[in-house]
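[1] what follows is a protein structure lacking sequence information:
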């Protein structure tokens, strides 16, 4: 198991795109998430992403960070379900965990619909 605690890399999650400023969802996906996810997949391992201990998340950060894996990077949804777990241990972050998992599911639905 590979563990990624977002708070160790992103002190305050930013907006959607790199142009929106530091610690954007796009930056997180490209610089932090994808390299670790690729490592997990190549080793038939699981990347566990811990959402806890940041001030909060905007939907745009989560959508770009996680949904972008399917929309832009063309990861296979079933492979993501096997190799990526987005978790929180604090009640404060439970909604972000749900949103992150819903973002992945919705990105797959949009991809399947050809939109």
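    That came in fine, so what should we check first? All values derive from a computational prediction rather than experimental measurement.
[2] switch to C-alpha atoms for all contacts and neighbour counts from now on
    Noted.
[3] for residue 12, see how far away residue 105 is.
    25 Å (C-alpha to C-alpha, to the nearest Å).
[4] quick one: the helices in the chain?
    For the chain, applying DSSP state H gives helices covering 25-28, 34-42, 59-62, 68-71, 77-83, 94-113.
[5] now do the contacts for the residue nearest the centre of the chain.
    Centroid-nearest residue in the chain: residue 66, 3.2 Å away (criterion: C-alpha atoms, centre = their mean). By C-alpha atoms under 8 Å, 6 or more residues apart in numbering, the contact list for residue 66 reads 29, 100, 103-104.
[6] turn those residues into a markdown table, including distance to residue 82.
    Formatted as a markdown table, the entries for the contacts of residue 66 read as follows, by distance: C-alpha to C-alpha, whole Å:
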| residue | distance to residue 82 |
| --- | --- |
| 29 | 18 |
| 100 | 15 |
| 103 | 16 |
| 104 | 13 |
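[7] and here's the other structure:
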């Protein structure tokens, strides 16, 4: 199983929506980390997202752009993305972020982002 440890592989302070918001934004995570990892998956392989290692929390703008953005740019449908992702955390408080990510993905419309693929 492929994995992304957000705090170790990306940033211990993920924040913001767009690249203009800085190098720790949701758009940077999606385009430079998440989509490249998703492209490496074969068949029914899943991608594990480790949410709580060196990360204190997430803002909704980061989560929407990072995860729902995959659907909005037309890379995958919400159903395909939800099928590919699993989440891991040892801090029970991070269950909230997993639920929000799944909610944002489920509500996203394929190809609804400006300049979608």
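    Received the coordinates, thanks. As the structure is a computational prediction, the values presented were derived from the model and not from experiment.
[8] TM-score them against each other, please.
    Once the chains are overlaid, their TM-score stands at 0.85 when taken by TM-score structural alignment, normalised by the length of structure 1; 110 aligned residues with a C-alpha RMSD of 1.9 Å.
[9] nearest spatial neighbour of residue 106 of structure 1, chain-adjacent residues omitted?
    Taking C-alpha to C-alpha, 6 or more residues apart in numbering, and ignoring the residues beside it in sequence, residue 106 of structure 1 has residue 67 as its nearest neighbour in space, at 7.8 Å.
[10] wait, that neighbour sits on residue 110?
    No - counting by C-alpha atoms under 8 Å, residue 110 is not a contact partner of residue 67 of structure 1; they are 10.3 Å apart.
[11] comparing those two, which shows the higher neighbour count?
    Relative neighbour count places residue 67 above the other of residue 67 of structure 1 and residue 110, with 25 against 12, counting by other C-alpha atoms under 10 Å.
[12] for the more buried one, which residues are in contact?
    Contacts were defined as C-alpha under 8 Å, 6+ apart; by that measure residue 67 of structure 1 touches 103-104, 106-107.
[13] which one of those residues sits closest to residue 47 of structure 1?
    For residue 47 of structure 1, the nearest member of the contacts of residue 67 of structure 1 is residue 104. The distance, counting by C-alpha to C-alpha, is 14.9 Å.
[14] you'd agree that closest one is up against residue 70?
    Yes - counting by C-alpha under 8 Å, residue 70 is a contact partner of residue 104 of structure 1 at 7.3 Å.
[15] where do the contact lists of those two overlap?
    Here residue 104 of structure 1 and residue 70 share the contacting residues residue 77, scored by C-alpha under 8 Å, 6+ apart.
[16] the residue nearest to residue 20 of structure 1 when sequence neighbours are not counted - how many residues pack around it?
    Leaving aside its sequence neighbours, residue 20 of structure 1 sits nearest to residue 14 (C-alpha to C-alpha, 6+ apart; 7.3 Å). The number of residues packed near residue 14 of structure 1 is 23, by other C-alpha under 10 Å.
[17] how much space between residue 14 of structure 1 and residue 42 of structure 1?
    29 Å.
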